[in-house]
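Student: Here's my sequence, what's the structure:
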Amino acid sequence: MGRWEPNARGRLATAALDLYSERGYEQTTVAEIAKRAGLTERTFFNHYADKREVLFVTAAEFQDRFVGTVSGALTSVAPIDALAAGLDAIADMLAGQRDFARTRQAVIMSNPELQERDLIKLASTSTALADTLRRHGVTEPEASLTAEAGIALFKVGFHRWLAADEERELSVLLREALDALKSVTAGG
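Tutor: A predicted model of the protein is given here:
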């Protein structure tokens, strides 16, 4: 593919993920990613700050969608139901991306630096969720507990969705996790 062909960002992301899977994250250079994508290193750096960010480019969208949906829902429903709406929005965002997500997660789990970055992303989202809940009148410790529960629900559902033998959609698994939490907190 030539440099003038469209979707440079997507080609770079695909090349990076392929190389990370084949060779390992640490062993892959930006030059190799660019070459595999048929682009230059300069083009890579026009799209990504470093080779790690290829894996986390959607972190801001994830947080914005989750928090924005919860915020919008809080005007008419209880916090736990707003959280459910936020989880639904994330499931919609990730729909059809299970194979990509499995490969990406395998790369992340093979590297402590990437695991740390993933945890930072989730912690940042939890903080933003708690701030949003407080702005909508949810007091402490309920705001922080609800935000942390939302992240825990996402993690449990997401990891179940990535399992090799799992065929159900992420939305179903997230709702199951939420229902289980509701059952436990209701004493059932």
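Student: From here on, just use CA atoms for contacts and neighbour counts.
Tutor: OK.
Student: is it true that A177 touches G157?
Tutor: Yes - with contact defined as Cα atoms under 8 Å, A177 counts as touching G157 (6.3 Å).
Student: Please identify which of the two sits among more neighbours.
Tutor: Each of A177 and G157 has its neighbours counted (other Cα atoms under 10 Å); G157 has more, 23 against 19.
Student: List the contacts of that one.
Tutor: For G157, the contact set (Cα atoms under 8 Å, 6 or more residues apart in numbering) comprises L170, L173, L174, E176, A177.
Student: Distance of it relative to G137?
Tutor: From G157 across to G137, the span is 28 Å (Cα to Cα, to the nearest Å).
Student: circling back: now the buried members of the contacts of G157.
Tutor: With burial judged by 16 or more other Cα atoms under 10 Å, the buried subset of those is L170, L173, L174, A177.
Student: for comparison, sequence B:
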Amino acid sequence: MARWEPNARERLVRAAIDLFAEQGYDATTVTGIAERAGLTKTTFFRHFPDKREVLFAGQELHSRTLGEAVAAAPASATPLQAVAAALDALAATFTDDRRDFAARLLTVIAANDELRERAAFKHDQLAAAIAGALRERGTPGPAAGIAAELGVRAFDAAYARWSDTSVARTLADLAREALDELRSALAALG
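Tutor: So this is what the prediction gives:
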């Protein structure tokens, strides 16, 4: 095993997804993930606190991207327009070569209660980042919370659609479409 090779974090994530898909989340160990990646267990723990978190790598970056994009939206933007700009910014960080990875990730998460719980926590953290940025722009608390929740729900729906490699649309287009669908649903409530 080499002392240092580039892309250790990405290799660990890919090794984890491979093993979770092959043998299940519960049967996969940190040692197994590290070995599959050609790294040591110590290297794994330099990047992630546990095997669950390897699947949620980047959450902090996603939260920051969303918050900064909301803050950078034009002053004249409505809360949902600012959320749409944030979804565009986040979607831009997902390249098409990650689609296959997305499908496998969603399958692994769906098969495990602990991972679904962690995904819900991530959802809440992303919504909190958006809501906080909207409140900083002067959006009242309840409206900021609703707009943020719509944004994260739209992104989750778009990500699931985008993970289907037969869908030939960008994640940004799918996110905008999902946000429009939710906006229409909200309007239909009266």
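Student: What count of nearby residues applies to T75 of structure 1?
Tutor: Using other Cα under 10 Å, T75 of structure 1 is surrounded by 11 other residues.
Student: Walking through structure 1, point out its helices one by one.
Tutor: In structure 1, the helices defined using DSSP state H lie at 8-23, 30-37, 41-47, 53-56, 59-73, 79-94, 98-109, 112-135, 142-162, 170-185.
Student: To M1 of structure 1, which of these lies closest?
Tutor: Ranking the helices of structure 1 by proximity to M1 of structure 1 (Cα to Cα) places helix 30-37 first, at 7.4 Å.
Student: Mind reading off the mean deviation between the closest one and structure 2?
Tutor: In the superposition with structure 2, the average deviation recorded for helix 30-37 of structure 1 is 1.2 Å (mean Cα distance after the TM-score superposition for structure 1).
Student: Next, the angle helix 8-23 makes with that helix.
Tutor: Counting by axes from the mean of the first three to the mean of the last three Cα atoms, to 10 degrees, helix 30-37 of structure 1 lies at 110 degrees to helix 8-23.
Student: what lines up against L87 of structure 2 once you look at structure 1?
Tutor: Using TM-score structural alignment, the partner of L87 of structure 2 in structure 1 is L87.
Student: any idea how far A133 of structure 2 is from the nearest residue to Y159 of structure 2 once chain neighbours are set aside?
Tutor: Nearest residue to Y159 of structure 2 in three dimensions, chain neighbours excluded: L171, at 6.7 Å (Cα to Cα, 6 or more residues apart in numbering). Applying Cα to Cα, the value for L171 of structure 2 to A133 of structure 2 is 22 Å.
Student: which of the residues in stretch 147-166 of structure 1 are buried?
Tutor: Those would be 147-154, 157-158, 160-162, for stretch 147-166 of structure 1 by 16+ other Cα under 10 Å.
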